[in-house]
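*Asks:* Provide a 3D model corresponding to the input given below.
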Amino acid sequence: MSGRPRHGALILKWGALGDLVIATPIIRRIQEHEGRATILTAPPYAPIFDGWPGLAVHGVERRGTAAMCRALTHLRMGRYARLYDLQGSGRSRWLCLLSGVPERIGNAPSPAYTHAPPPAGREKPHPFDTLNALLRAAGVPEAEPRPWLPTGPAEQEQVSGWCQAQGLRNGRFALFHAGGSPRWESKRWPHYSALAAAVERRGVRIVWIGAGEDGALNQALAQDVGIDGTDAFSVRGLAELGRHARFAVTNDSGPMHVLSCAGIPVYAFFGPTSVARSHALGQRQRVLVHPVPCSPCRLPVCPPSRAHACMQGLTAGSVVERLIRDGLL
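*Replies:* Predicted structure coming up:
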């Protein structure tokens, strides 16, 4: 094995969903530069890369000694010439250090890396900017902020059939994601029902999207207005559905990032989290905020004394006015 030449690049990116989407332009740029690439990601996210032209996919868990040993075995057996650590965690640095790959590129100076940008300043940048700095350190041209998820005939046929069954016409419905991580209740905007009713009165149907724990909320919302689309689509299917929609309105969530790949306007509510660090690529001008002194607090639950002012202050009427100004209603 020691005599086999090294070739190609290994891209290390386990997750999470939003971070993977943000990394898609970076992955494409690495492919263009290296010619041959493999991505090592968490098994739940491996299907996202099915059908991605020229990219091999290897799913490996990131937690537990056995999982790390399997990942390390893949790295060493693969005989890669370069390793791009887009994860930047303690585990990924450990893998880089022991990988045996001669060129290892990371997001900050570390013994694990042979190439890395200088340390970032006190203000933490957007992950896309961090990853572009990693590319520069490797001598790779910067990527443009254009997220991308490939879809194929399976997703296209599913979306077409589902829309037909629901009586939805292209460009005449909007996607709303009112849910999100149950650990981050503070990210949830409380006025979706009123907004959905106002939008439907203006001739645009509403589809409530999400998965898993979003189901109970979406079911309740759909009793008043709109269609419950919970768990109807994979990640790639959601991106394809977005390409048929007029626009989307979301919280700061994974679907926000997925829909940024669809080429439609994506409006997102921000309050407890940082716009500068977390906005969807290509959509910063559509971030919806109500400035208050305590924002961004980065607290998963808003203290009662603050009355969730950053979200409560964003009224459904103000969002409707914005959509009208932007020519969407």
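
*Asks:* C-alpha only now, for contacts and for neighbours.
*Replies:* Fine.

*Asks:* what about the longest helix in this protein?
*Replies:* Taking DSSP state H as the criterion, the chain has its longest helix at helix 17-34.

*Asks:* from the chain's centroid, how far away is the next helix or strand after it?
*Replies:* As assigned by DSSP states H and E, the chain's next helix or strand after helix 17-34 is strand 37-41. Distance of strand 37-41 from its chain centroid, counting by CA atoms, centre = their mean, to the nearest Å, is 17 Å.

*Asks:* ok, stretch 120-137 next?
*Replies:* Going by CA atoms, centre = their mean, the spacing between the C-alpha centre of stretch 120-137 and its chain's C-alpha centre is 17 Å.

*Asks:* same deal with stretch 240-253?
*Replies:* Taking CA atoms, centre = their mean, one finds the center of stretch 240-253 at 12 Å from the center of the full chain.

*Asks:* next: stretch 96-111.
*Replies:* Counting by CA atoms, centre = their mean, stretch 96-111 is centred 25 Å from the centre of its parent chain.

*Asks:* that older thread, touching the longest helix of the chain from outside, list them.
*Replies:* Contact with helix 17-34 is made by 8-9, 11, 13-14, 37, 45, 54-55, 86, 127-128, 131-132, 135, 140-149, 253-258, 280-281, as judged by CA atoms under 8 Å, 6 or more residues apart in numbering.

*Asks:* in strands only, show me the residues you listed.
*Replies:* Per DSSP state E, strands hold the following members of the contacts of helix 17-34: 9, 11, 37, 55.

*Asks:* kindly reformat those residues as TSV containing distance to residue 67 and neighbour count.
*Replies:* Below are the ones in strands among the contacts of helix 17-34 laid out as TSV (distance: CA to CA, whole Å; neighbours: other CA atoms under 10 Å):
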residue	distance to residue 67	neighbour count
9	21	25
11	17	23
37	21	23
55	22	18
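
*Asks:* any idea which of those residues is closest to residue 121?
*Replies:* Nearest to residue 121, judged by CA to CA, of the ones in strands among the contacts of helix 17-34 is residue 11 at 25.3 Å.

*Asks:* how about that closest one, what does it touch?
*Replies:* 27, 37-40, 83-86.

*Asks:* and this one, so I can compare the two:
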Amino acid sequence: MKILVRTPNWIGDSCISLGFLRSLEESTAGELFLLAARRVAPLFKGFGKIVEFSGRKELFQRSLSLRKTGFDLCFVLPPSLSSAISASLACSGERIGPAGEPGRRFFLTRALKFDPHKKRHLLIEYLDLLRAGGFTPDFRLPALRFEDRETEWARDFLVKKGVDPSKTVAIAPFAAYGSAKEWGIERYLELAGKLLDKGLKVIVMGGSSDRARSAPFEGLRGCLNLVGKLSLRESAALVRHMLLLVGNDSGATHLAACAGTKVIAIFGSTSPRWTGPLGEGHRVIYKALPCSPCFKRECPLGTRECMKSIRVDEVLEAVLEAVGS
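*Replies:* Next up, the predicted model:
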């Protein structure tokens, strides 16, 4: 059996989907192919044959070229119309995915309705797709697969930077989805300062688009700003050596969790029931205000009260408790 998986586009969702892929691998001896956006493709290293694309035009071109592979089954994880269209171009066999955007059902052979209120974890809903494909999957935690050389690189990097990982906490202040997900850079700056006062070191992590916004951290002695300076896999290899990571419901937080690092995840506009970190040792800080979760990119009320209601000292206490200080 040849199976194609159209992987999610967001880093966080892609990390969560690693649990789906682990379950799929254990459920079949079939040949696995992944159709993945170039920005997230490195996350899937070690899981089948990866076919990368960038942009909708290349997505459709790659999909059409894959048709000759003769796929028996395709799982379409993103809810977009374009992902369903690409699946129909690539696979003449069964195509299974969430109902998602209007029009998708025409391009899928089976469309499942995911919980519109997002009260079931996304990984559980992904596993429902496997069951619809006739598999009986066991639950598996999302986990990245590292090569020895990546582990060695991370250790060498930390030595060169003079960083003792046993005394270092990572923070990830940004969220690509929108500001509604962000706790606020001023709070992360205050938290970093208090962690440094406690004798801990701080590494700041994030993507290249947030490099300019991370500038205020440059003035903190004992704080290493790596925002925009590492690849996705380098970030994952590095953060797995940290005591823990503090972040929003963002790609960096999910990256740390599936790298095997404890996370303290700050939720406001989204629901931890849907995309909370999976595994032992993680902690979610979430106030569940009446207006939350709204799942919007920007706060509809203009107040971001769901995030502002989370105090710096509350997060600091959670960090110190987690690291045993």
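
*Asks:* which contacts among the contacts of residue 11 of the first structure does the second structure share?
*Replies:* Retained in the second structure: 37-40, 83-86, out of those (criterion both residues aligned by TM-score structural alignment, their matches' CA atoms under 8 Å).

*Asks:* which among those gets closest to residue 192 of the first structure?
*Replies:* Once CA to CA is applied, the member of these that ends up nearest residue 192 of the first structure is residue 86, at 34.8 Å.

*Asks:* surely the closest one is in contact with residue 13?
*Replies:* Yes: at 5.4 Å, residue 86 of the first structure counts as touching residue 13 under the criterion of CA atoms under 8 Å.

*Asks:* who's more crowded, the two?
*Replies:* Taking residue 86 of the first structure and residue 13 together and counting by other CA atoms under 10 Å, residue 86 has the greater number of neighbours (25 against 22).

*Asks:* and the helices in the stretch 101-250 of the second structure, which stretches?
*Replies:* Using DSSP state H, counting those that start in this stretch, the helices of the stretch 101-250 of the second structure run over residues 122-132, 148-160, 185-197, 232-239.

*Asks:* and the ones you listed, which is most packed in?
*Replies:* Scoring the helices of the stretch 101-250 of the second structure by mean neighbour count under mean count of other CA atoms under 10 Å gives helix 232-239 as the most buried, with a mean of 22.

*Asks:* relative to helix 148-160, how tilted is that helix?
*Replies:* Angle between the axes of helix 232-239 of the second structure and helix 148-160 is 60 degrees (criterion: axes from the mean of the first three to the mean of the last three CA atoms, to 10 degrees).

*Asks:* which residues of the first structure does helix 232-239 of the second structure align to?
*Replies:* Counting by TM-score structural alignment, helix 232-239 of the second structure lines up with residues 235-242 of the first structure.

*Asks:* give me the residues contacting the matching stretch.
*Replies:* By CA under 8 Å, 6+ apart, stretch 235-242 of the first structure touches 48, 149-151, 155-156, 158-159, 175, 248, 258-259, 261-264.

*Asks:* equivalent analysis for stretch 211-228 of the second structure, please.
*Replies:* Under the criterion CA under 8 Å, 6+ apart, residues 189, 192-193, 196, 201-210 lie in contact with stretch 211-228 of the second structure.

*Asks:* buried sites along that stretch?
*Replies:* For stretch 211-228 of the second structure, a neighbour-count test (16 or more other CA atoms under 10 Å) marks 214, 217, 222-228 as buried.

*Asks:* how about stretch 319-329 of the first structure?
*Replies:* Buried residues in stretch 319-329 of the first structure (16+ other CA under 10 Å): 319-320, 322-323, 328-329.

*Asks:* what helix or strand is the counterpart of residue 317 of the second structure in the first structure on?
*Replies:* With TM-score structural alignment defining the correspondence, residue 317 of the second structure maps onto residue 321 in the first structure. Assignment of secondary structure by DSSP H and E places residue 321 of the first structure within helix 316-325.

*Asks:* superposed on the second structure, where does that helix end up, distance-wise?
*Replies:* Helix 316-325 of the first structure, aligned to the second structure and superposed, deviates on average by 2.0 Å (mean CA distance after the TM-score superposition for the first structure).

*Asks:* packing partners for that helix?
*Replies:* Judged by 3 or more CA pairs under 8 Å, 6 or more residues apart in numbering; DSSP states H and E, the packing partners of helix 316-325 of the first structure are helix 192-201.

*Asks:* in the second structure, what range does the helix it packs on match?
*Replies:* So helix 192-201 of the first structure sits over residues 188-197 in the second structure, by TM-score structural alignment.

*Asks:* in the first structure, what residue corresponds to residue 96 of the second structure?
*Replies:* Residue 96 of the second structure maps onto residue 105 in the first structure, by TM-score structural alignment.

*Asks:* make that residue 269 of the second structure, sorry
*Replies:* Residue 269 of the second structure maps onto residue 272 in the first structure, by TM-score structural alignment.

*Asks:* so who does the residue nearest to that match when sequence neighbours are not counted touch?
*Replies:* Nearest non-adjacent residue to residue 272 of the first structure, counting by CA to CA, 6 or more residues apart in numbering: residue 296, 4.4 Å away. Residues near residue 296 of the first structure by CA under 8 Å, 6+ apart: 271-274.
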